[in-house]
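# sharing a sequence plus its predicted fold:
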Amino acid sequence: MALIRDLRSLLKLRDFRRLFATRLTSQLSDGAFQVAIAGQAFFSPEKQTSAADIAAAFAVLLLPYSLVGPFTGVLLDRWRRRQVLVLCNLLRAVLVALTAGLVLLGVPDPVFYAAALVVLSVNRFVLAGLSASLPRVVPAERLVTANSVSPTAGTVAAAVGGGAAVLVHTFLAEGSGATALVIVVSGLLYLGSAAVAATMPSDLLGPDPDRVLPDVRRALRSVARGLREGAVHVWRRRAPAHALAAITAMRFCYGVLTVMTVLLCRNTFNDPGDTDGGLATFGITVSVSALGFFVAAVITPGVTARIGVPAWIGACALAGAVCQAALGLPFLFAPMVAGAFLLGVTSQGAKIGVDTIVQTTVDDAYRGRVFSVYDVLFNVAFVGAAAVAALGLPDDGRSPAVLLGVAGVYALTGVLYGLASRRHPPVIIEGSPTGNGRP
């Protein structure tokens, strides 16, 4: 299999191995922790779940969390990214232990959400740091392959962690005890991720010493200016700006479909009182979607080598339109699972392409800020999608009009991005620091 061959080839690079292991252990824990949050927020026996409830939860968790994004970029362009990976994972281990205690104490929802928000905000530094660091450990000509393997493997690891958490909820424990157990285990995995990151040299992941600005206070005060500079840098090259616009629109569609899926699993495919069944059904859907991510990682390098990265992004958007309209409208479990698989392929395939364009057309001095803006766009689009879903979706999740609207946005995105990428094709920046591929 090409993916396994590519992974074996990349794993010969010592620095990539360490960064890859850091990602896997971190995102394995992320998956378990996020399922614990979902179980507490959406599949708790004492709660009824509506589209408005889901939108409110996403707004509480993601909007403030999105505000951290600009600060991550400014700091990632000034702090040693390796140190960020080590210290943030240690901090998350402590924070999730406190969160587990709050769950056992039965604190009100706002307190639980606040604790989860802090953990997720720290997570923003880790994910942005991993993305900004990847070009430092692989050669430029292998970034498409690395972007196929590394983030996708991380997503699969998150799905495995989430699946394990679902099994704990379903078979081994019940209620708040299961949630607390999953959260504690995720904290242990964060400690493992910190230990792996600590094996890398402190200056390996950049930024370069002559670009490090020591005055952090001044940097924090100049967040807006730094983001403006990053935005100008992206806009002048146009190709990364168009790619970010396309992935933001696709993320919006993904958000609407996520809310719809939660409602269908909670209130339609299972009795609303059977919260364990609802969570298990949702877990199956997420796992199948993760399998789609894996397939995207397998096929993306070969496809992009033949048709180019921009054409692949546009094709993924158009395929998303077709598969959601064709498979989603029956609102039956089996077609929905098939649609979740194809959604995983198209969503991850497009993201691999966008990651590659941003990494190769944005100067290293701006990568941290640009990837932080990327994260903010991702989260704001998702929250906006949840708000739209709250207005348009009934509690059972069935709405042909909303589903066809999502398919229309996918189609429009594919067409517009295809036109834009022809006018402004990606141009790789010469001299942008990347890894030397040392074994």
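Nice, I can see it.
# going forward, measure contacts between C-alpha atoms and count neighbours the same way
Will do.
# ok now the lengthiest helix in the chain, how far from the chain's centre?
Counting residues, the longest helix found in the chain (DSSP state H) is helix 275-307. Put simply, helix 275-307 sits 13 Å off its chain's centre (Cα atoms, centre = their mean, to the nearest Å).
# just want the angle from the very next helix or strand once past that helix to helix 275-307.
Following helix 275-307 in sequence order, the next helix or strand is helix 309-328 (DSSP states H and E). Using axes from the mean of the first three to the mean of the last three Cα atoms, to 10 degrees, the inter-axis angle of helix 309-328 relative to helix 275-307 is 140 degrees.
# what's next to helix 309-328, contact-wise?
250, 300, 303-304, 335-336, 338-339, 342-343, 346-347, 349-351, 353-354, 357, 403-404, 406-411, 413-415, 417-418, 421, 425 (Cα atoms under 8 Å, 6 or more residues apart in numbering).
# which elements pack onto the longest helix of the chain?
Here helix 275-307 touches helix 2-11, helix 143-167, helix 309-328, helix 333-361, going by 3 or more Cα pairs under 8 Å, 6 or more residues apart in numbering; DSSP states H and E.
# quick one: buried residues of the shortest one?
This means helix 2-11. Going by neighbour count (16 or more other Cα atoms under 10 Å), the buried part of helix 2-11 is L3, D6, L7, L10.
# work out which residue lies at the spatial centre of the protein.
Closest to where the C-alpha atoms of the chain average out (Cα atoms, centre = their mean) is T155, at 7.6 Å.
# take a look at this one as well, against the first:
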Amino acid sequence: MRRLLSISDFRRLLLSRFAAQWGDGMLQAGLAGAVLFNPEREADALAIAAGFTALLLPYSLVGPFAGALLDRWDRRNVLVVANALRGLLILVAAVTVAMGADEPVLFTLALIVVGISRFVGSGLSASLPHVVPVRNLVEANALATTLGAVVAVTGAGCAVGLRALVGADDVGSGITTAAATLGSIAAALVAIRFAKGALGPDEVDEPPQTLVAIARGLFDGARAAVRTPTVLAGFVALLAHRAAFGILLLLTVLLVRFRLDTGMAGLGEVAGMVGLGILLAGMTTARIVAKFYRRRTMGAALVVGGVAVVALGMPMTMITTLAAALVLSYAGQIVKLCVDAAVQRDIGDEVRGRVFALYDTLFNVAQVVSVSLAALVVAPDGASPGLFAAAGICYLIGFAGFVTITRITGH
């Protein structure tokens, strides 16, 4: 960590990431409080699923555009402009929350804001190999991704605290949402300090016409991923985790909201355990991979996830829910860090942005679909043992697919 933090451009990239992700945490918690835990509104499973869709769908809709353009435009400029525009739109969303706008209006604004955020997230990931040596990508990615996720959870915690001060009604929720603008402003101010071209792309391997490049973005990313066995196997593993996570996300919110009746504070405790699991994964993944190798590490993480879902999810108590949040976030983050490193190490820079765009698209479609399907059959209070079993099966299917691909390809 000391060696990595001695690199000035890496420190600057970290600061921009942290500011943006703190704002993301503030925004998502603010909108969640406005819709799910607002005494002036009522929320059922379908409304909750719609809210998650609004927050997750932009990753899928905007991903192909972001990937193609990040491999075409100066990524430094993308980070500056996207953060500034996002900050402005967050203020618009905050005003509509304070005015008591209906959920469809809020969800539409959330779609737009989070969509712009994809340019920021994908741009930061694609830029990392430009600021650290290739041999240190695993450690650098673990540090950036892990601390960034913890900062996002911290932002959500700040939203919970601010909401307690300013109120849980529409006006209080609007003030809380508006505070997320600070993250976007800070991220833009840090990103503008990079030299032009410092974050790539080094060369453009795309058609001259921008629209053609965008149309080909997903296809190019898919072709590069399929041709790279380590990335393909990792995608299968992470796809299974995100599908299971989508089911568990809905179940957790319903349990906390209706069955356990712990409110926004209970959801904050769950988020805290998720943050702790992510932090522990960041601290240990590089050493675990160095000792047991990537294939064994990812396989074990998937098995642990499947077992934890059934053993800790089924009791449906607050203690076991918190334990499940810790274990599953730890296992899932290990898988994600390994996949991130594989993309950054094994995919060429000229197509890396498009692969990360495919990455976002596939995994968030899986999460949106799993949340939506679960919402159709879930019990009103989240007490659905069958859905916990389904989430466990997702992990086992992911394990089987991952092992099959790695054995066939020898990677």
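Alright, I've got the coordinates. Since we're looking at a predicted model, the values are computed, not measured.
# now the TM-score, please.
The TM-score (TM-score structural alignment, normalised by the length of structure 2) is 0.96; 411 aligned residues with a Cα RMSD of 1.6 Å.
# rewinding a little: so what does the residue nearest to the centre of structure 1 match up with in structure 2?
In structure 2, T155 of structure 1 lines up with A149, judged by TM-score structural alignment.
# my guess is its match meets L276, correct?
No: if you go by Cα atoms under 8 Å, A149 of structure 2 and L276 don't touch, sitting 9.7 Å apart.
# since we're on the residue mapped onto A237 of structure 2 from structure 1, how many residues are nearby?
In structure 1, A237 of structure 2 lines up with A246, judged by TM-score structural alignment. By other Cα atoms under 10 Å, 24 other residues sit near A246 of structure 1.
# mean distance, the helix or strand hosting A246 of structure 1 to its aligned residues in structure 2?
Per DSSP H and E, A246 of structure 1 falls inside helix 239-263. Compared with structure 2 after the fit, helix 239-263 of structure 1 shows a mean deviation of 0.8 Å (mean Cα distance after the TM-score superposition for structure 1).
# check which helices and strands that helix sits against.
Packed next to helix 239-263 of structure 1, using 3+ Cα pairs under 8 Å, 6+ apart, are helix 51-76, helix 223-237, helix 333-361, helix 364-392, helix 400-423.
# could you rerun that using 7 Å?
Helix 239-263 of structure 1 is packed against helix 223-237, helix 333-361, helix 364-392, helix 400-423, with contacts defined by 3 or more Cα pairs under 7 Å, 6 or more residues apart in numbering; DSSP states H and E.
# how far away is the equivalent of A55 of structure 1 over in structure 2 from S16 of structure 2?
Aligned by TM-score structural alignment, A55 of structure 1 pairs with A49 of structure 2. In this view, A49 of structure 2 and S16 of structure 2 are 30 Å apart by Cα to Cα, to the nearest Å.
# more neighbours: those two, which one.
Counted by other Cα under 10 Å, A49 of structure 2 and S16 do not tie: S16 has more neighbours, with 27 against 24.
# would you mind finding the match for the more buried one in structure 1?
Checking TM-score structural alignment: S16 of structure 2 goes with T22.
# settle this for me: that match is touching S193, isn't it.
Yes: here T22 of structure 1 reaches S193: they are 5.0 Å apart, a contact under Cα atoms under 7 Å.
# distance of the aligned partner of P301 of structure 1 in structure 2 from A300 of structure 2?
Structural correspondence for P301 of structure 1 with respect to structure 2 (TM-score structural alignment): A286. A286 of structure 2 sits 15 Å away from A300 of structure 2, going by Cα to Cα.
# before we move on, what about V131 of structure 2?
31 Å.
# the more surrounded of the two?
More crowded of V131 of structure 2 and A300, by other Cα under 10 Å: V131, with 19 against 15.
# A101 of structure 2 -> structure 1?
Under TM-score structural alignment, A101 of structure 2 pairs with V107 in structure 1.
# burial count for that match?
Residues near V107 of structure 1, counting by other Cα under 10 Å, number 11.
# kindly report the same for A331 of structure 2.
A count of nearby residues for A331 of structure 2, using other Cα under 10 Å, gives 26.
# same thing with L377 of structure 1?
The burial count for L377 of structure 1: 21, using other Cα under 10 Å.
# residue in structure 2 paired with it?
By TM-score structural alignment, L377 of structure 1 lines up with L362.
# ok, now G230 of structure 1?
Match for G230 of structure 1 (TM-score structural alignment): G221.
# quick check: its match touching D360?
No: when contacts are counted by Cα under 7 Å, G221 of structure 2 is not listed as touching D360 (11.1 Å).
# alignment lookup: M318 of structure 2 to structure 1.
Alignment note (TM-score structural alignment): M318 of structure 2 maps to F333 of structure 1.
# next: V114 of structure 2.
In structure 1, V114 of structure 2 lands on L120 (TM-score structural alignment).
# which residues touch its match?
The neighbourhood of L120 of structure 1, defined by Cα atoms under 7 Å, 6 or more residues apart in numbering, consists of Y65.
# list the buried residues in the helix or strand harbouring it.
Element membership for L120 of structure 1 (DSSP H and E) is helix 109-133. Buried positions in helix 109-133 of structure 1, judged by neighbour count with 16+ other Cα under 10 Å: 112-113, 115-133.
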